[in-house]
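J.: Quick check, what structure comes out for this input:
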Amino acid sequence: MYHNLNEKGGPLDCPHGYSLTLNCDGVPVFKSSLYSIWPLLGIVNELPYPVRKENVLLFGLWFGKCQMLSTVGFKLKRNGVLEQCRLVAALMMCDSVARPILQNMTQFNGQYGCSLCLHPGEQVQKGKGTVKAYPFKDVPKRDHASTISDAREL
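T.: I've put the predicted structure just below:
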């Protein structure tokens, strides 16, 4: 996937294109609080590996009741010149609670919460309660176009 980003017409087909590997996970401020802190950490993939692993960057810190906001692009001043840069997250690492928030999708325990297929899920008994399960059935897989379309509807 990374190499596709650099192809002609791809999002990094420009003089100042960079890709990131990001990590994000929400942390509640207090045990029973609605407020949470979401640090957005990342590395620049185009840096040499020894430099990359020693330079984890804090790209942002979201604090509040609502979920993290996203923006596209940024301005970077380098050698006295202000450049408009594009930024693509080539890889995002997060847990199963943060993932659907960042994807603008339904959480894993909701209807159609599987990010790989279009199975609606079934409530099944577990212990004294129930859990959402996605039994192996012949269901259509999500494709890129429908995933983008569905995410925009949420």
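
J.: Could you use CA atoms for every contact and neighbour count after this?
T.: Will do.

J.: ok, now how distant is residue 21 from residue 125?
T.: As judged by Cα to Cα, to the nearest Å, residue 21 and residue 125 stand 38 Å apart.

J.: likewise residue 43?
T.: Applying Cα to Cα to residue 43 and residue 125 gives a distance of 42 Å.

J.: what's the answer for residue 90, then?
T.: 38 Å.

J.: helices and strands around the helix or strand residue 131 falls within, which ones?
T.: Here residue 131, judged by DSSP states H and E, is contained in strand 129-133. Strand 129-133 makes packing contacts with strand 122-126 when contacts are defined by 3 or more Cα pairs under 8 Å, 6 or more residues apart in numbering; DSSP states H and E.

J.: Sequence B follows; please return its structure for comparison with A:
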Amino acid sequence: MQAATTGTSQQGGSTWLQTDPLTFRHDLTGADRDYEPVSDVPELTIPFPGVWEISYLARPAISVSTNAALWVTTALFKNNALIPGSEAITGLQASDEVIQNTTGQTFLHKFDAGDRVTLHAYRIGQTGTANILSNADGRTGVMAHWVSPGF
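T.: As a prediction, this is how the structure comes out:
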């Protein structure tokens, strides 16, 4: 689901888009460095062109039971292609450890009307479990704020 608050005009108005508060657990089961969509987070559709401030938060959870390293990288995609500079990483190297935190990025990016923004993630390391979570203890979501008609 996508919540939107829109001002009265594109120029000078205030437009915000964001995902609603979500509750989910998305297991990352793919190969190392193989992005997969975090399908529990709905895509944001950009309503009109211009420069948008994009921000996202992701709550990775990582668990290892033997001496191992495991990492989670998150990023945003535009129309199924990586937005360079949106990547964030968290991880650990330990034995019998669990870590959860919130990671993400905020940046400016130019979009066309109808562009679709989605959250993706991958794991590095196959020993242990890695997932993206969202609940009242820590949320995962994507936000967009229209800034200007262009660079």
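
J.: What would you report as the TM-score here?
T.: The TM-score (TM-score structural alignment, normalised by the length of structure 2) is 0.31; 82 aligned residues with a Cα RMSD of 5.0 Å.

J.: Report all helices and strands that the longest strand along structure 1 contacts.
T.: For structure 1, the longest strand by residue count, based on DSSP state E, is strand 81-93. With contacts taken as 3+ Cα pairs under 8 Å, 6+ apart, strand 81-93 of structure 1 sits against strand 17-24, strand 74-78.

J.: TSV for those strands, including mean neighbour count?
T.: Formatted as TSV, these follow (neighbours: other Cα atoms under 10 Å):
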stretch	mean neighbour count
strand 17-24	19
strand 74-78	10
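
J.: Could you check the helix or strand hosting residue 100 of structure 1 and say which residues are buried?
T.: Residue 100 of structure 1 is part of helix 98-103, with elements assigned from DSSP H and E. Within helix 98-103 of structure 1, the residues that qualify as buried are 98, 99, 100, 102, counting by 16 or more other Cα atoms under 10 Å.

J.: what's the closest non-adjacent residue to residue 104 of structure 2?
T.: Leaving aside its sequence neighbours, residue 104 of structure 2 sits nearest to residue 57 (Cα to Cα, 6 or more residues apart in numbering; 4.5 Å).

J.: ok so, going back, tell me the buried residues in the longest strand of structure 1?
T.: In strand 81-93 of structure 1, counting by 16+ other Cα under 10 Å, buried: 85, 86, 87, 88, 89, 90.

J.: The fourth one contacts residue 2, correct?
T.: Which is residue 88 of structure 1. No. Using Cα atoms under 8 Å, residue 88 of structure 1 makes no contact with residue 2, being 9.9 Å away.

J.: How about residue 121 of structure 2, nearest residue that isn't a chain neighbour?
T.: residue 74 (4.2 Å).

J.: Isn't the one you found up against residue 130?
T.: No. Checked against Cα under 8 Å, the pair residue 74 of structure 2 and residue 130 is beyond contact range at 11.9 Å.

J.: If you count neighbours, what's buried in the longest strand belonging to structure 2?
T.: In structure 2, assigned by DSSP E, the strand with the most residues is strand 50-64. For strand 50-64 of structure 2, burial by neighbour count (16+ other Cα under 10 Å) applies to 50-64.

J.: Just give me the closest of those residues to residue 122 of structure 2.
T.: residue 60 (10.5 Å; Cα to Cα).
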